[in-house]
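*Asks:* 3D model of this:
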Amino acid sequence: MHELSELPQLLTALPTSVVELGKLFDEAGYEISLVGGPVRDLFLGRISPDLDFTTNARPDDILRVIEGWADATWDVGREFGTIAFRRGKDQFEVTTYRADAYDGDSRKPIVAFGDRLEDDLVRRDFTMNAMALRLPALELVDPYGGLKDVRASRVMTPGTPEVSFTDDPLRMMRAARFTSQLGVDLAPEVEQAMTDMADQINRISRERVRDEIIKTIVGDYPRKGVDVLVRSGLADHVLPEVSALQLETDEHHRHKDVYQHSLQVLEQAADLESDAEGPVPGPDFVLRFAALMHDVGKPATRKFESTGAVSFRHHDMVGAKLTKKRMRELRFDNETTKDVARLVELHMRFYGYGDAGWTDSAVRRYVNDAGPLLERLHRLTRSDVTTRNRRKAERLAFAYDDLEQRIAALREQEELDAVRPDLDGKQIMEILGIKPGPEVGQAYKFLLEHRLDNGPVSPEEAAELLNTWWSERS
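*Replies:* Model (predicted):
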């Protein structure tokens, strides 16, 4: 965290083209300021990848000012007053002073251009984003105490939270996202307004809600962000399966707190991500969201047994279906939805390995079922251990170490990542003298099952097995 007196030193982190841009607009008779995240990040000691500016110039005026200076321009939202362009390696977005609001029913904002910087800043989501740096003078403009809130690690709105969230209910999701990205806390009045107005999030399109959920999950403090969503009641509307993990208190403590367990698994999964060169580069949304959702099938499957124990039979299968349904409602793409749901479905597959051990066949099937998700499944399974019993935790870790070693050994022997039958479709048709059709697929499946159970065989042995299967089938 940096003091205002350090601002001149902090400004050296900005590209020189920022001041050049300020001079262009000043000479043309317009105001322009660096605004929002880049200004906030200066005081957080972070370098923002985005350079956002605001001006009293209208979109056509902006284009005239940068003509000949910008190397390229493109339209990212001209109807909203935004012009994007590039100079050298630096990319800029300049937006006309504006005020976004919702009419109370529509999911799309109404846009009106403004003339004063202060009027533009009051319409921004949070005070820490309502600071501006006037150019080319490099004067800090902070009418709503953003720097004070940055220093206090606090999320507060420029006006009252109720007015801010009425103007744009998505700001409630952004508040949760900020706690995840920056590790900050909500001002009490902000959290209260979110709690009182949580149902207003239903005015916002599912796609925009989805994007905020993704940003929250991949933040540096995802547990904090998710807890804000649940605590405020927003999750009741956007991730009700996560809210439902708060099972009523079990006075006999026959099962752990499923909600807190899920948050811990999310946190531990994030810690197990690799660097950019590793098998699961972080932040990895698929792994993290699977960690959060892995037990969402438990509320529907909880059963108190006659022995006094509590069971959650088939919660993995139920959870996978619930996860897939929720992600489809939030308009996630098919591949991401399929991957997350598959991890939820597979997260219990490992348990029992340490007690009974697995045959080579079972290890092959584990790898085959996980497919390209294997490295994520390794991390999800390891992160699912939250027991305080050290001996139990060590036993599970040892068992999974052993499983990974066996996978590595079999992979070296058998090219396990690309398990295929020992004969392909063309060979199957030639040996059996059949044409393309369902029988080829059935034969292929038979040989794949044999390969998984027994490992690879020679083409001659595979042909003999195939002929025997075919004659018995006939």
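*Asks:* CA atoms for contacts and neighbours, from now on please.
*Replies:* OK.
*Asks:* what ranges do the helices span in the stretch 201-350 of the chain?
*Replies:* Applying DSSP state H, counting those that start in this stretch to the stretch 201-350 of the chain gives helices spanning 206-217, 222-232, 235-238, 240-243, 258-271, 285-293, 298-301, 315-329, 334-346.
*Asks:* of all these, which one is nearest A193?
*Replies:* helix 222-232 (8.7 Å; C-alpha to C-alpha).
*Asks:* so what secondary structure elements neighbour the closest one?
*Replies:* Under the contact criterion of 3 or more C-alpha pairs under 8 Å, 6 or more residues apart in numbering; DSSP states H and E, helix 222-232 touches helix 170-182, helix 188-197, helix 206-217, helix 258-271.
*Asks:* deepest of the ones you listed, which one?
*Replies:* Highest mean neighbour count of the helices and strands packed on helix 222-232: helix 170-182, a mean of 24 (counted as mean count of other C-alpha atoms under 10 Å).
*Asks:* quick one: the next helix or strand after it to chain centroid distance?
*Replies:* Scanning the chain past helix 170-182 towards its C-terminal end, the next helix or strand to appear is strand 185-186 (assignment: DSSP states H and E). Shown here is strand 185-186, whose average C-alpha point lies 20 Å from the average C-alpha point of the whole chain (C-alpha atoms, centre = their mean, to the nearest Å).
*Asks:* what's in contact with strand 185-186?
*Replies:* Under the criterion C-alpha atoms under 8 Å, 6 or more residues apart in numbering, residues S153, R154, V155, M156, A175, T179 lie in contact with strand 185-186.
*Asks:* please generate a structure for the following sequence too, so the two can be compared:
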Amino acid sequence: MVEVQRAVTTELDRIAEVIDELGRRFSAAGHEIALVGGPVRDAMLGRAHNDLDLTTSARPEETERLIKGWADATWDMGRAFGTIGCRRGEWQVEITTYRSEVYDPSSRNPEVQYGDSLVGDLGRRDFTVNAMAVRLPGREVEDPFGGVVDLAHRVLRTPGTPEDSFSDDPLRMLRAARFAAQLGFTVDPGVTAAMTAMADRISIISAERVRDELVKLICAPHPRLGLTLLVETGLAEKVLPELPALALERDEHHRHKDVYEHTLTVLEQSIDLEERLGGGPDFVSRFAALMHDVGKPRTRKFLDDGTVTFHHHDVVGAKMTRKRMKALRFSNDQIEAVSRLVELHLRFHGYGSGEWTDSAVRRYVRDAGDQVERLHVLTRADCTTRNRRKAERLRRTYDELEERIAVLAEAEELDALRPDLDGNAIMELLGLPPGREVGEAYRWLLERRMDRGPVEPEVAREELLAWWATR
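*Replies:* A predicted model of the protein is given here:
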């Protein structure tokens, strides 16, 4: 407990220039104000925050008046929920009026009702570790639901009954999985039981809110914990059904593990390789790892000799990935990037033990496009064999492929592969207007470029004229 108090004091001193002044302003106006939620929790965990959440007895219009002249900028996009945002130097601050919000059983949106006490406001929050506050300016800790104890035990509980909490806001069930992944905490058995019993209730939550929680979970330090909880409670069946479906399948090597476990291992191994992408959580890379084998259930076939095949599961999986991401309202760029990686994740294995021609290397880079670095990560992460000799051989073979790509890239600018003649040159040489035939000539030249590398423009013109004459 002494360590917790020391951590909180250190963090409050760091953010004193914000919280002390706000505390004085609101107190002088006769209002209560307190630092609340994640910043308090993370202060106790020794984590620094520059995004600060506060709660107050003041209504939004009064909050705006009190921060005028103090804040460098203000915004009120959250006014409907009682929230006024502002910036002061490097600090981002959100100040929300005490509230209690509940869901109509058939509504996607909360009904916001203002509350009249800090304890009442804390009681409507999702978990006890997020239901702690520091009153300002006096810095007294308010912990009516035992959040400090739960933080010490690393467990997630709800302030009231989980059934009431999840009925008020079903998204909290996903938040339980997300916090488990972010904090590495276990979930109280009562919370898990309520999530299982109420999984169907998640259907009233908008796709965008579900998507945002999944992104945070997958980008967390321990995504396996959160994903496992979603599968075990049945929530994954409602929001990402392709994941639990994998638990029914054996992988193509017929090991004593299913494709679901293989997938979680690939996800973890891709995280270990993220430094190749510049470090930090990379959602596209992680989600591609999670979805790379989702086509297996639909492509499984049992052969007469007892083996199992999953032919074309890469192509089928890419289509399934695209459909799921569209349903979750991901951006077109994200959908295209993840789907392409899923479709290409077996390409490396299609070239035997490394007999790659220059033409094959060029096509590999061309098809991967701007996702080539992520494809390197996914392909390496997809090796989960326990056979050390085989794993080493695959690693060495992929090292050689990357070296080949680097050599050709330096010599031929592989990251911008295009024909030796552009569209204007093609039209001038063949006397064509813009149209389909120009596109055909362009693609023919590009295939020639792939097959044998770059040539001088004179050679390309002669070859194009000869090809055109045969048509």
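*Asks:* what's the TM-score for these two chains?
*Replies:* Comparison of the two superposed chains (TM-score structural alignment, normalised by the length of the second structure) gives a TM-score of 0.97, and 469 aligned residues with a C-alpha RMSD of 1.5 Å.
*Asks:* returning to that earlier point: which among the helices and strands packed on helix 222-232 of the first structure is found nearest to A137 of the first structure?
*Replies:* Comparison of these against A137 of the first structure by C-alpha to C-alpha identifies helix 170-182 as nearest, at 28.8 Å.
*Asks:* which parts of the stretch 51-200 of the first structure are strands?
*Replies:* In the stretch 51-200 of the first structure, the segments counted as strands under DSSP state E, counting those that start in this stretch are 52-55, 72-77, 82-87, 90-96, 98-101, 110-113, 132-135, 139-141, 154-155, 185-186.
*Asks:* in JSON lines: these, plus distance to D199 of the first structure and mean neighbour count.
*Replies:* Supplementary listing: those in JSON lines, determined by distance: least, C-alpha to C-alpha, whole Å; neighbours: other C-alpha atoms under 10 Å:
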{"stretch": "strand 52-55", "distance to D199 of the first structure": "31", "mean neighbour count": "24"}
{"stretch": "strand 72-77", "distance to D199 of the first structure": "29", "mean neighbour count": "13"}
{"stretch": "strand 82-87", "distance to D199 of the first structure": "30", "mean neighbour count": "19"}
{"stretch": "strand 90-96", "distance to D199 of the first structure": "30", "mean neighbour count": "21"}
{"stretch": "strand 98-101", "distance to D199 of the first structure": "17", "mean neighbour count": "20"}
{"stretch": "strand 110-113", "distance to D199 of the first structure": "21", "mean neighbour count": "14"}
{"stretch": "strand 132-135", "distance to D199 of the first structure": "32", "mean neighbour count": "23"}
{"stretch": "strand 139-141", "distance to D199 of the first structure": "34", "mean neighbour count": "16"}
{"stretch": "strand 154-155", "distance to D199 of the first structure": "20", "mean neighbour count": "24"}
{"stretch": "strand 185-186", "distance to D199 of the first structure": "19", "mean neighbour count": "19"}
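*Asks:* any chance of those strands in CSV, with distance to H378 of the first structure too?
*Replies:* What follows is those, written out as CSV (distance: least, C-alpha to C-alpha, whole Å):
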stretch, distance to H378 of the first structure
strand 52-55, 40
strand 72-77, 40
strand 82-87, 42
strand 90-96, 39
strand 98-101, 45
strand 110-113, 47
strand 132-135, 46
strand 139-141, 49
strand 154-155, 36
strand 185-186, 33
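*Asks:* out of the ones you listed, the one nearest S5 of the first structure is which?
*Replies:* Distances from S5 of the first structure to each of these were compared by C-alpha to C-alpha, and the smallest falls on strand 139-141, at 11.2 Å.
*Asks:* can you check which part of the second structure the closest one sits on?
*Replies:* Strand 139-141 of the first structure corresponds to residues 140-142 of the second structure when matched by TM-score structural alignment.
*Asks:* pull the residues that contact that stretch.
*Replies:* Here stretch 140-142 of the second structure has contacts from V119, M132, A133, V134, R135, using C-alpha under 8 Å, 6+ apart.
*Asks:* between those, which is closest to H254 of the second structure?
*Replies:* Each of these was scored against H254 of the second structure by C-alpha to C-alpha, and M132 proved nearest at 49.7 Å.
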